[in-house]
Structure formats: C-alpha cells, structure tokens
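[1] let me see the structure of the following:
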Amino acid sequence: MTEGFSRRARAPEGADDRLPPVRFAYDRHTWKEIAHLLVNLPVALVGFVYVVVALFTGFWLAVTVVGFPLLAAGLVGSRLLGRMERARARRLLGVRVDEPSRLPGRAAAGGFLPWLWMALKDPVAWRGALYGFVRLPWGILTFVTTLTSLFVLWPVLPFIARGLANADRAMVRGLLSPSDELERRIAELESDRGVVVDTANADLRRIERDLHDGAQARLVNLAMGLGLAKEKLLEDPDSAAEMVAEAHGEVKLALQELRDLARGIHPAVLTDRGLDAALSAVASRCTVPVKVTVDLESRPAAAIEGIAYFTVSELLQNISKHSGARNAVVEVWRTENRLLIQVEDDGRGGARLDGGSGMRGLAERLGAVDGLFVVDSPQGGPTVVTAELPWRDRSGATGATGATTAKGAKGARG
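    Model (predicted):
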C-alpha cells in the first residue's frame, strides 16, 4: 500500500529545517544568515514602532467607541507582520512553519461585532504583536554583532552567524507558528466544513434534477394521459382503455425511477440489514464479478455506514465504466477505532485522484469526516483503493481520534 497514508501528509517536525554543516568557507547558507541578521534591525524597528503606535493607541482609546475597532485593526496588522516575518525566515533561514488559520471575514463571522470579538481575542495576532515588541533589542544586538564581526572576527563569523540565526529560528517557531495542533485542526475543520456544504448542495441539485427530468416528467405525462382517457371514456371506450394501459406503464416506470432515486439517497436495504447486504446488492449490479467480504461484529453509526456504502458504490461504478477488469474484490473490516474499506480490481490501472472519475470527490467526502483515501493504481493494474473512516458506534459514542496507518492493510487482511 502507498507509503504515508494520511489525509494531509506533513513532513516530520523540522524536516525542512535541516542545515548544512558550518565550515570556515562562506557558502550561500552562511551569506543568507548574515543578510538576515543585518536586516533584523530595520525590520525590528518598523515592527516595534507599529506595535507601540497601533496597539497602544487602541488601548488608550479603549474607553471610547473607536478604541476597540482601532485595537482590532492593529491586531490584524500584527498578523500581517507575522506573515511577512515567516516569509523572511523561510527565504533566508530555511525555517518552514505552518501558517495559522485565517481570521474569518465579517460576513463569515456573522457580522461586525462577532468579527471584532474574534479579532480582539486572536492568539495569533497577540503573539505577532509580542514578537514585534521584543525584536528591537534583539535586532540591535544581532546587527551590531554581525557588522562588527565582518571586520574583526571574519574567520569565525560563520559560527557566530549560525548561533544567532538559530536563536532567530527558535523565536520564529515559538512565537509565529500555530500555538498547537488545535489551531491547525481548526483550520482543517474550517476547510472540511466548506467541502461538506458544497457536497450537500451538489447532492440536492442532483436530486432536484433527477426528480424534474425523470419521475416528475413521467407523472405530468401520466396526468395528461389520464385526462384524455377520461374524456374518451364514454365516446370511445377502447381508446380510453389503451390510454389507461399506457398510463399504467408510465406509473410503473415512475415508481422504478423513484426507487432508484431513493436508493441513491439512502437505500432501504442499508437501513434494514446493514453494509453486508447493501454492498452485496451493489455488487450484483456491477458489470464485473465482485466478491464482497464484510467482517464487522456490529454496525457503525448511520452516517459512517452511509459514507462507506456510497464510497464502495462509486468505486464499483468506476470499475464498471473505466477499468476493463475481469474480477473485483471488496473488503470491509474494523481495526481498532477505524472502519477500513478496500476495493481491488485486475483492470488496466492508471486511476488517479485528478483523473476525472470522481476519485477526488470521494477523497474530499472522506476527508470532511476525518477519513482517509488512497489510490494505488499503476499503469497495467491492478488498482487498489483503500478508504478509512472513523468508527462511531450507532449509540453515538465516538472512537479515539487518530488514524491507523493503512500501510500494509492488504497484507494484514491476509
């Protein structure tokens, strides 16, 4: 299975900050560090003046109507200063830290007052202000030390620059990175919320379109046909009987379309009998022979069960339309607090998340509920798609967070 099975894979902490060994020779990394240290003073001076003027003005005017909005605007500017400093550290020091979650705009926050309150209590902005306030003495120290060492301590300047730059790196990580994993998780959930809303809107539009173009059109024709049959019932009973027979056929077709639509929303067999029976029913409609194995001692929550069902259903449709496979296998099982799904076929392979076959949509849907989605499909096949969902009991209890790695999941199943 694909290495690094994770929805938003990140490099290990500090992986992007590996530094070359310091030598007496001046390489480009040393010159970047020296440039960063020399620029510290003007940048720190600008940040210090901004923090003092903007924030302290807001504090002094806090007793007036305009005080708090000025303070909030100053804190928004502190966020911008922090972003600029992260960019400078990334460029010159090689420090890569995650960007904090964005502060929602006024419309997203629900109006001016909620936005004002969020801006005033924004921890990212306050840490940026603290960074700008304490940087002035440090900027003076690094500037003077580096400038003096250029003419006095030239042979050992690379070591001095590395030591001062490491202190800068620590300061950037400590004050300008997200405070903890919670902030990063909030940013992920904000993104997932948008995915859920977009997916729900797309589903509603699909249902509306199917009703309008399918069953509704047939029912309109049925009403018109029955109206004509009623008019001819006395004067031409034979023609009226033919019209009624046609209307009866239309009723059957409309009912079948409504059943198919209901199956696409949430099939009754899934509600009544669970994943084993529902997936077997889906597999029976696939154009490729499918072996289904569901190894679950209990049923997950209805929402998780529904996502698992539609994930397998979409994958089997892709197999029918695009794979050219002769056989397929669906396996569903539980590992600790995760529900794992694996769908494999012996087709031509080449499936990708950006291949236009709905894979990206499936990945986004699973990601919105803290799930994972991996496609392993080399050219020539076989294709193995592994999906992972958090296990939630039907009683409402939630399994422990954190994903089980699906590396080697196929081998674990034997």
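[2] from here on, just use CA atoms for contacts and neighbour counts.
    OK.
[3] distance from the chain centre to stretch 209-220, please.
    In terms of Cα atoms, centre = their mean, to the nearest Å, the centre of stretch 209-220 is found 35 Å from the chain centre.
[4] helix, strand, or coil at the nearest residue to Leu296 once chain neighbours are set aside?
    Once flanking residues are discounted, Leu296 sits nearest to Trp333: 5.7 Å by Cα to Cα, 6 or more residues apart in numbering. Three-state assignment for Trp333 (DSSP: H, G, I helix; E, B strand; the rest coil): strand.
[5] go on, the one 10 residues further on?
    Classification of Val343 using three-state DSSP returns strand.
[6] for this protein, what spans make up the strands?
    Counting by DSSP state E, the chain has strands at residues 290-295, 328-335, 338-345, 372-376, 383-390.
[7] one more, please, to line up against the first structure:
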Amino acid sequence: MTAPSSAAGRFGGIGRTDGPDRTDGADRTDGADRPRPLGPAYDPYTWKEIAHLLLNLPVAVFGFVYAVTALATGGALTLTVIGLPLLALALLGARQLGKLERARARKLLGMRVEEPTPLPLARSGGPVPRLWMALKDPVGWRTLLYDAVRLPWGILTFCTVLVSLFVLWPVLPYLARGLTNVDRAMVRGLLSPSDELERRIAELETDRGVVVDTAAADLRRIERDLHDGAQARLVNLAMGLGLAKEKLLEDPDAAAAMVDEAHGEVKLALQELRDLARGIHPAVLTDRGLDAALSSVASRCTVPVKVTADLPARPAEAIEGIAYFTVSELLQNVSKHSGARSASVDVWRSADRLLIQVQDDGRGGARLDGGSGMRGLAERLGAVDGLFVVDSPDGGPTVVTAELPWRDRKA
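    Presented below is the predicted three-dimensional model:
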C-alpha cells in the first residue's frame, strides 16, 4: 500500500499563526523588525512613527484607567463572590487591549509581533477550572502591567512630539526614531508572546485536565456497566440457585428448571464481562497487535470495512490503545450515523508519527462541534500531542485523519 501523506504535512500549521508581513518599506532580515537607516527626510515611515507617538497619550490614559479600575475593583471585592470573576473578566479584557496595541505596533511601527496562544477555556471543564485559568493568565497580567506603566511615557512622548513639531522640526525624525524604539522594546517585553515554554505549559496543563476527566469518565462507565450488567445478573443467579437448593428435595423438576435458568444467566454474565473487558483493553490487541484488533472491530461494523495496516513494528502500549479506541469509536459512528455502504481503515507509520485514516461513503456532515464524540476524540489525541482532522462535506464522503506520536514499545 502506498501510504497517504502525513496529516502534519497535509494540514500543516494547524493551530499556528504567523506574524503578519510588513506592508511598509522597512527592510527586514530573518523576520526581525529592523527599521531601515534613518534619513533627514519626512517619509511615510517617519510620519507613522510620529502618529504612533501622538496616539500614545489617549491610548495610555484609557489603558491606565482600565488597569487601575480592574485591579482596584477586583482586589477590593476578592473576599466576595463576585470579586474573582470580575478580576478574571478584567484579565480577559486586558487580552483584547493587548491585541489592539499589537495591531497598532504592526501598523505604525512596522513590527512583526505574534499573537499569544488563546486561552483554551472551552476545554477547561467546569466554571471553576475556567475561572482559575483566566486568573493565572500571564498574558492578561503582563498587559495590565503594560497599561499601568504607560501613562507617564505617553505624556512624555506626546508633549515631546507636539513641541518638536513647532520648535525642533529638523531633528524630529531622529527623536521619533529614538522614542519609538523604546515603544518597540515595551511591546516586545510585555505584549509579545514569551518563549515557547509558556505556550507548552498552558497546553500541557489543559491536556492534563482532559486526561484526568477522561479517566474519571471511563471509571464511571465501568462502574455503571458492572453495577447494571454483570453484578445484577450475578445477584439474580445467587437468588435462583438458593431457591433451587430449597426445592431440590421436594420438587426436583422445578429445581432442575431453576438450575437451567441460572446456567443461562451465567452465560449472559460471562458475555457481558467479556464485552466490558474488551472495552477496557481487548485481549486481541495485547496478544496480536493493532492489525488484528482493528480487523476484529471492523468485523462488528454494520457495513463492510477494509482494513490496511502497514506497521513495521508495534508502537508503545498507550499509543496502540489510543489508536484502537479511536478507530473503534469512528466505526461506531459509521454504523450508527453515516448511512454508508462501505468504509476503510488505513494505518501506517510516517517518520515518528502513527497515521490513521478512516473513510466512508456515507452522507457526510460530521463536525467536531456536532457532538461530544468527535470533540472527545480530538481532546484525547491532543492530550498526547496528536492531531485530529475531520473532512466531511454534506453529501460525503467523510475522511477522518488522526495522528499520534510514534513511541517504541518497551522490551
């Protein structure tokens, strides 16, 4: 089989945003914002710098009032029910102010400054984890600090440029360049995303919460299945055998019928326990690997499924298990919702990634936000640095591509 291309290549850049390109005439080397050498002329670039310095005062006044009000109100009310939520909202608002300031720096100062990673509030569980994530947001706090210290600087730059327009006209371009270089340093220091480590810490904290929630949900499901299924049957079996024991001497025929009924209950209980064990970790996956396990899942699908696996070795147990349950849930969706006549499953290794592609010729229309199933799969793969991409136009076909990091199985 010729393996399809890696989803990372086909869908490269998922979740990433590159800084906007400069639209003015400033020179650039290696993506850094390096202004061209300053000349004495008032060119468009110099006028942009002057405009930025004149706007510093109104922008700084608004930012200072916002920061002081947010900190004073939120701090004063922290002992009440509404204090922390108000402070969290203020930090989210500060993020938006920072976004406007970065846009102003790109437009007027010619800077290339990326946007910080958005807060993953939608994946943070209930209101308390969301509140805590907003309160410890370093981007919001740095923006409030930026707004708090900008007022004196805004007054200084506004007055300096205003006086220079009428008194120091010949040297104003040089003054503008020096003052805006300080602005650039402030933006880089307080409004630019910090290093990639901060991004990864936020992502890993969120992913850890997803893993914990998923594990808790799985434990609740297992407990419910045991309580409502095998446990209830075993209770009925014990009661039936007790009645059969009482009737053994006085009515052997009735006792034999009860024993026969109990035998049927034992068979059903065993089948339910096998199904439950398969849902936790199927024996065929442990014994024979992903190829055989996926063929077993495909045989239970209501539509014909072609399985192709091109794996030179077995991945780590955790990765193998995630791949198995991902395909299992996707094939359940094919059986229940797709209306497909056929489907296929392709699994292969590409460099250090395990690739999975599930296709069907059904009605399409599958969406990540269409239900908890697809979204749960995306979150589960994201927790281990995986990718999950759904391509399902109305009318079909549906192609779901998943990527997992390849980790070698321990000897």
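[8] TM between them?
    Superposed pair, TM-score by TM-score structural alignment, normalised by the length of the second structure: 0.71. Supporting alignment: 348 aligned residues with a Cα RMSD of 4.3 Å.
[9] what is the neighbour count of Leu19 of the first structure?
    The number of residues packed near Leu19 of the first structure is 12, by other Cα atoms under 10 Å.
[10] so how far is Asn166 of the first structure from it?
    The gap separating Leu19 of the first structure from Asn166 of the first structure is 10 Å, by Cα to Cα, to the nearest Å.
[11] re earlier: may I see the strands of the first structure arranged in JSON lines, with distance to Arg162 of the first structure and mean neighbour count as well?
    Shown next, in JSON lines, are those (distance: least, Cα to Cα, whole Å; neighbours: other Cα atoms under 10 Å):
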{"stretch": "strand 290-295", "distance to Arg162 of the first structure": "57", "mean neighbour count": "16"}
{"stretch": "strand 328-335", "distance to Arg162 of the first structure": "47", "mean neighbour count": "19"}
{"stretch": "strand 338-345", "distance to Arg162 of the first structure": "45", "mean neighbour count": "23"}
{"stretch": "strand 372-376", "distance to Arg162 of the first structure": "40", "mean neighbour count": "22"}
{"stretch": "strand 383-390", "distance to Arg162 of the first structure": "44", "mean neighbour count": "25"}
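[12] for those, give me a markdown table that also has distance to Ala302 of the first structure.
    Output for the strands of the first structure, formatted as a markdown table (distance: least, Cα to Cα, whole Å):
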| stretch | distance to Ala302 of the first structure |
| --- | --- |
| strand 290-295 | 16 |
| strand 328-335 | 15 |
| strand 338-345 | 13 |
| strand 372-376 | 18 |
| strand 383-390 | 12 |
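[13] and those: which comes nearest Pro178 of the first structure?
    strand 372-376 (23.6 Å; Cα to Cα).
[14] hmm, who's touching the closest one?
    Residues outside strand 372-376 of the first structure that contact it (Cα atoms under 8 Å, 6 or more residues apart in numbering): 1-2, 5-7, 351-353, 362-363, 366-367, 383-389.
[15] and it, which stretch of the second structure?
    Aligning strand 372-376 of the first structure against the second structure (TM-score structural alignment) gives residues 387-391.
[16] mean shift between that stretch and the first structure?
    Averaged over the aligned pairs, stretch 387-391 of the second structure sits 0.3 Å from the first structure after superposition, using mean Cα distance after the TM-score superposition for the first structure.
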